[in-house]
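Asks: Have a look at this prediction, sequence included:
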Amino acid sequence: MIFQYGNQVLDFCVLAILEHQDSYGYEITQRILETIEISESTMYPVLRRLKKYNHLETYDVPYQGRNRRYYKITDSGKELLELYKSDWEIYKDKIDYIVKGEEDE
């Protein structure tokens, strides 16, 4: 795909994934890679940034002799996700309007 994905789109995708269930970094990355072409190293700065701004929190779970870090969306993250959803619909509608042209009346 030739379109570039900015920080907000990646933030939006991460928050949307975590809205449904807590997850660890590798699993989040794999979910996003199912639909968006990004490098795997791109996701960890996104997760760190969302955590820094209190949109995510983390906790560790033992897994095969080591800890696996899970990410959980916070109330602040849920608010941001709702804003992203609203803005996304507006943005998508504007792009569709341009690409598809005016509707016949």
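Replies: Noted; the coordinates are in hand.

Asks: can we go C-alpha only for contacts and neighbour counts from here?
Replies: Will do.

Asks: Show the end-to-end separation of stretch 25-43, please.
Replies: 8 Å (C-alpha to C-alpha, to the nearest Å).

Asks: same question but for stretch 60-77, I mixed them up
Replies: First residue to last in stretch 60-77 (C-alpha to C-alpha) measures 19 Å.

Asks: putting a second one here so we can go through both:
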Amino acid sequence: MLARELKKGSAELIILSIVEPRPRHGYEISKLIAERSNGQVTFHVASLYPLLYRLEERGWLQGKWVERAGERRRRYYGLTAEGRRVLLQQRETWKSFVDAVGLITGVDHV
């Protein structure tokens, strides 16, 4: 597993990136993070939902309750216009950081 501090420092970027294409509910967000990272990054409910609520309070995500026949009610989270702006900024910051660490450590990334 990746170091806890690395996950904590990139959690916002990860969540915003996952919901960028379309709104998703918490379990789906958690599942996609694990799948796309080949199990290297996981978010447990105890840490994921407080983060989603915080991003919603900041105005970066908008939550909406959805009920479907035969399923329980779920809250879907989608990016707001402000969330898209923040995501673009965080991606640039992340890229610059990864490039700088690569220069320092001699680790080449593609």
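Replies: Happy to help now that I have it. Treat the numbers as computed from the prediction; the structure is a model and nothing was measured.

Asks: Thr74 of the first structure corresponds to which position in the second structure?
Replies: Matched across to the second structure, Thr74 of the first structure falls on Thr80, judged by TM-score structural alignment.

Asks: buried set for the lengthiest helix in the second structure?
Replies: Longest helix in the second structure by number of residues (criterion: DSSP state H): helix 81-105. Within helix 81-105 of the second structure, the residues scored as buried using 16 or more other C-alpha atoms under 10 Å are 83-84, 86-87, 90.

Asks: what's the answer for stretch 25-40 of the first structure, then?
Replies: 25, 28-29, 32, 36.

Asks: just these now: which is nearest Tyr44 of the first structure?
Replies: Gly25 (7.1 Å; C-alpha to C-alpha).

Asks: Against Lys92 of the first structure, how distant is that closest one?
Replies: 28 Å.

Asks: Could you do Ser86 of the first structure as well?
Replies: Distance from Ser86 of the first structure to Lys92 of the first structure, by C-alpha to C-alpha: 10 Å.

Asks: Name all residues that make contact with the residue most central in space within the second structure.
Replies: Most central in the second structure under C-alpha atoms, centre = their mean is Ile15, positioned 1.1 Å from the mean C-alpha point. Residues near Ile15 of the second structure by C-alpha atoms under 8 Å, 6 or more residues apart in numbering: Ile29.

Asks: what does Glu34 of the first structure give?
Replies: Applying C-alpha under 8 Å, 6+ apart, no residues contact Glu34 of the first structure.

Asks: Against Ile28 of the first structure, how distant is it?
Replies: 10 Å.

Asks: and what of Tyr70 of the first structure?
Replies: 10 Å.

Asks: before we move on, what about Val9 of the first structure?
Replies: For Val9 of the first structure relative to Ile28 of the first structure (C-alpha to C-alpha), the value is 14 Å.

Asks: the helices in the second structure, which residues?
Replies: Going by DSSP H, the second structure shows helices at 4-19, 26-36, 45-57, 81-105.
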